[in-house]
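K.L.:
Predicted model follows, preceded by the sequence.
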Amino acid sequence: MADNAPAFSICVYCGSRPGEDAAYTQAATAVGEWIGAHGGQLVYGGGRSGLMGTVAEATRRAGGRVVGIIPQALVDKELANRACDELHIVQTMHERKAMMAERSDAFIALPGGIGTFEELFEVWTWRQLGYHDKPLGLLNVAGYYDGLLAFLNHSVASGFMGEWQMGLLHAGTDTPTLLQTLVEQAGHNASQIPLRSVI
């Protein structure tokens, strides 16, 4: 690995809105700071509004690389983040998601809306089908995903999912613990990565 290469690359799915609870923005900031402080690279949807913009800016300020991938149709709507180290403008959502998955070692979903749900469920489906073996996480901020997790367990109890499928998704409420778990499961020892100071 080159000296300037990121220690790992993690894909973050999150809302293009900030949400109504300040805890969501605080969590997005903490995720970005952790990625940057550990010498990592953020791969995300390329917007500069809402939680997307927050996690990107926090990563950048903490010294991490930021890779944004956004469809042309959303460049104006989501206010493309021109401050990314790499900003890829693609033609379709399929291209966006495929590139995000290809450039990442692990995936984590923060609070968000239907786009965040769709991205998480697609990459989770790919994992269970064996299209990739990268770890997946769900950061349950301020109980945001309590209802979803209850429904997923209901799906297991109803016989439409197996426990092994639920076991592929690491849900947690503690940001550093969850991120370290994902990065280490992706084959990187986060505890041995020298921390950078946050500016």
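P.N.:
Sure, I can see it. Residues are numbered from 1 along each chain as shown.
K.L.:
contacts, neighbours, all on C-alpha from now
P.N.:
Will do.
K.L.:
what ranges do the strands span in the protein?
P.N.:
Remark: strands assigned in the chain by DSSP state E are 9-13, 41-44, 65-71, 86-90, 106-109, 136-139, 169-172.
K.L.:
Quick check: which of those is buried the most?
P.N.:
Among these, strand 41-44 has the highest mean neighbour count (mean count of other Cα atoms under 10 Å), at a mean of 28.
K.L.:
one step back: format the strands of the chain as TSV; extra columns: distance to L152.
P.N.:
TSV is the format used below for these (distance: least, Cα to Cα, whole Å):
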stretch	distance to L152
strand 9-13	19
strand 41-44	25
strand 65-71	29
strand 86-90	32
strand 106-109	15
strand 136-139	13
strand 169-172	11
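K.L.:
wait, which of the ones you listed is closest to G32?
P.N.:
strand 41-44 (7.6 Å; Cα to Cα).
K.L.:
Please identify which of the strands of the chain is closest to G187.
P.N.:
Among those, strand 106-109 sits nearest to G187 (Cα to Cα), with 9.9 Å.
K.L.:
Tell me the gap between that closest one and the middle of its chain.
P.N.:
4 Å (Cα atoms, centre = their mean, to the nearest Å).
K.L.:
Run through the neighbouring helices and strands of it.
P.N.:
strand 9-13, helix 114-129, strand 136-139, helix 175-185 (3 or more Cα pairs under 8 Å, 6 or more residues apart in numbering; DSSP states H and E).
K.L.:
And here is the other one:
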Amino acid sequence: MKISVFCGARFGKKKSYEQVANALGWYMGRNNIELIYGGSQSGIMGTISGAVLAAGGEVTGIVPAGLFTSEIPRHDATHNIVTKDIDERKRLLLSEPDAFLVFPGGLGTLEEVSQALSWMAIGLLPNKPLGIFNMNHFYDGLLTVLDQFVDQEFADASVLDNVFVSDNFEELIGMLEANAGELSLEEAN
């Protein structure tokens, strides 16, 4: 299975973000779950990708050419893809995986989850399970906003059919794996 993890190039305020990111990476690596991500070795991105590699897993890093001077690309990734710009990077982050996992992050993470959901809603992207890792209630506000979009009829309720939420990443990955299989079977029929 391939999972795109949306996360930040910063560590965040609490040390626990980095600790859990490391545990997530080890879990993915040990369970043959390929990480697809933004390609940096900075912050949470670097922690997760480094742990996947240390656990013997595969990592595909997708980096836009010359865009970030503050983010150091992970040159030891299993696969490195250099894109011409950030838009191509985002298209690949959305098209390559079987599922998405949203780790606590910042504006870039918010943009990625928003783009994934909006593209699935309008049919630019096949439906894929999207897991929101709600560590320490980090995404309570986002979940309220998503519910508000549906409640006020600015989005169809079906947009949330493939969104899964948990504060336990192992449980969340289990939901993603189970539902990626179901979506693949539906598409085949």
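P.N.:
In hand now; what should we look at? Note that the structure is predicted; figures quoted are calculated from it, not measured.
K.L.:
quick revisit: which stretch among the helices and strands packed on strand 106-109 of structure 1 comes nearest M99 of structure 1?
P.N.:
Short answer: strand 9-13, nearest of these by Cα to Cα, at 10.4 Å.
K.L.:
Mean per-residue distance, that closest one versus structure 2.
P.N.:
Compared with structure 2 after fitting, strand 9-13 of structure 1 has a mean deviation of 0.6 Å; criterion: mean Cα distance after the TM-score superposition for structure 1.
K.L.:
Dump the helices and strands packed on strand 106-109 of structure 1 into TSV; add distance to L169 of structure 1 as well.
P.N.:
Shown next, in TSV, are these (distance: least, Cα to Cα, whole Å):
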stretch	distance to L169 of structure 1
strand 9-13	14
helix 114-129	7
strand 136-139	5
helix 175-185	10
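K.L.:
Can you find the partner of G159 of structure 1 in structure 2?
P.N.:
Under the alignment (TM-score structural alignment), G159 of structure 1 maps onto E153 of structure 2.
K.L.:
typo on my end, Y24 of structure 1
P.N.:
By TM-score structural alignment, Y24 of structure 1 lines up with Y17.
K.L.:
so who does its match touch?
P.N.:
F11, I44, P104 (Cα atoms under 8 Å, 6 or more residues apart in numbering).
K.L.:
can you count the residues close to the corresponding residue of structure 1 for the second one?
P.N.:
Correspondence of I44 of structure 2 to structure 1, assessed by TM-score structural alignment: L51. Residues contacting L51 of structure 1 under the criterion other Cα atoms under 10 Å number 26.
K.L.:
what's the answer for I48 of structure 2, then?
P.N.:
30.
K.L.:
same check, this time on G147 of structure 1
P.N.:
10.
K.L.:
Likewise for A23 of structure 1?
P.N.:
13.
K.L.:
and what of R96 of structure 1?
P.N.:
Every residue meeting other Cα under 10 Å relative to R96 of structure 1 is counted, giving 20.
K.L.:
could you list every residue that touches the equivalent of it over in structure 2?
P.N.:
Under the alignment (TM-score structural alignment), R96 of structure 1 pairs with R89 in structure 2. Applying Cα under 8 Å, 6+ apart, we find R89 of structure 2 in contact with G38, I62, V63, P64, T83.
K.L.:
The third one touches G39, doesn't it?
P.N.:
Yes - under the criterion of Cα atoms under 8 Å, V63 of structure 2 lies in contact with G39, with a separation of 5.2 Å.
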